[in-house]
Each structure stands twice: as structure tokens, then as C-alpha cells.
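# When you get a sec, could you give me coordinates for this:
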Amino acid sequence: MLVLTRKTNETIKIGEDIEVTVLSISGDQVKLGIKAPRDVEVHRQEIYEEIQLENHQASKPVANMMDILQTINDTKPRP
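Below you'll find the model as predicted:
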């Protein structure tokens, strides 16, 4: 991990296309501005992990078709 010290309004370049600028510092919070191409996804860590979990859940195989049909039949209203 590269560790850098920056002050307000100072920028870090990542490659040719990404800039991270320190916008403000207040107590233990740092506000960052990130300039990146539209095709580069930028997420907070907790949101990224949630997306990964949802993608993993969506990729799981569907239950056995007979189980699905049985569930549908069980939930149909009876005459």
C-alpha cells in the first residue's frame, strides 16, 4: 500500500485518467473529490461489498423446477 500525505486542495493522480483531490478536512473526516472516466466505477467500500454480494446471490442456480411449481401450487387460492 502506498501511503501519501496531502493537504486540502492537493491532488493524487492514478494513471493518466484518475485524480483524487482532498476537498476538505474536518476532525477525523476527509472529503475527497474523484475525477475518473465514466467507464470506471467508483464506490465506497461498503457499497462495493454489497454489490458483490448481490451479484453472487444472483449467480446462484435457481431451485429445482419441481420445487418452484409446488410452491406456486401451494400459494394458489383454493376454490
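
# Going by C-alpha atoms from here, please, whenever you check contacts or count neighbours.
Will do.

# looking at this, Gly33 is in a helix?
No. Gly33: not assigned to a helix; according to DSSP: H, G, I helix; E, B strand; the rest coil it is strand.

# how about this one, so we can line them up?
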Amino acid sequence: MLVISRKKGESLLIGDDVEITIIKVENGSVKIAINAPKEIGILRKELYVEVTDENQRAVIFDVSALEKLKK
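You can find the predicted model right below:
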């Protein structure tokens, strides 16, 4: 993991196509702007984890429901 310090107005680059700029720092919160190609999905991690967990529960439910139908 890379840990880097940036101030308001400063940016960092990820590869050739993604630029992250610090827009605002206030009350322990940071507002960032992300400039990336449309093909690159950008998700908040907590939403990604929530959807992934929900999908896993759905698969488990479907499998167990199918097992009950087999009997």
C-alpha cells in the first residue's frame, strides 16, 4: 500500500489514465475529484462490499433452496 500526503489542489496519477485531485479538506473529511476513462468503474468500497456480500447471500440462498427442491 502506498501512503502519500497531498494538499488541497494537488493531484496524484494512477497509470496514464486516472488522476485524483484533492478538492477540499475539512473536519477530518477529504473531498476528491477523480478523472478517469468511462470504461473504468469507480465505486465506494463500502458499497462494493455490500453488493458483493448480498450477491454471496443470494447464491447461498439459491443453492439451499435448490437442495430442498431436490428432496
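
# All the strands of structure 2, in order from the start?
For structure 2, the strands defined by DSSP state E occupy 11-14, 18-26, 29-35.

# And the residue most central in space within structure 1, how close does it get to Glu41 of structure 1?
In structure 1, the residue lying closest to the centroid (CA atoms, centre = their mean) is Tyr48, at 2.3 Å. According to CA to CA, to the nearest Å, Tyr48 of structure 1 and Glu41 of structure 1 sit 10 Å apart.

# Thr11 of structure 1 against Leu23, yeah?
No. Thr11 of structure 1 lies out of contact with Leu23 (CA atoms under 8 Å); the separation is 9.2 Å.

# quick one on the thing from earlier: make CSV out of the strands of structure 2 and add distance to Asp53 of structure 2.
Listed next are the strands of structure 2 as CSV, based on distance: least, CA to CA, whole Å:
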stretch, distance to Asp53 of structure 2
strand 11-14, 28
strand 18-26, 28
strand 29-35, 26
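
# nearest to Lys68 of structure 2, of those strands?
Nearest to Lys68 of structure 2, of all the strands of structure 2, is strand 29-35, at 47.2 Å by CA to CA.

# In the biggest helix by length in structure 1, which residues are buried?
The single longest helix within structure 1, with elements called by DSSP state H, is helix 45-58. Neighbour counts over helix 45-58 of structure 1 (16 or more other CA atoms under 10 Å) mark no residue as buried.

# in the superposition, what's the average offset of that helix relative to structure 2?
Overlaying structure 2 shows helix 45-58 of structure 1 at a mean distance of 1.6 Å from the equivalent residues (mean CA distance after the TM-score superposition for structure 1).
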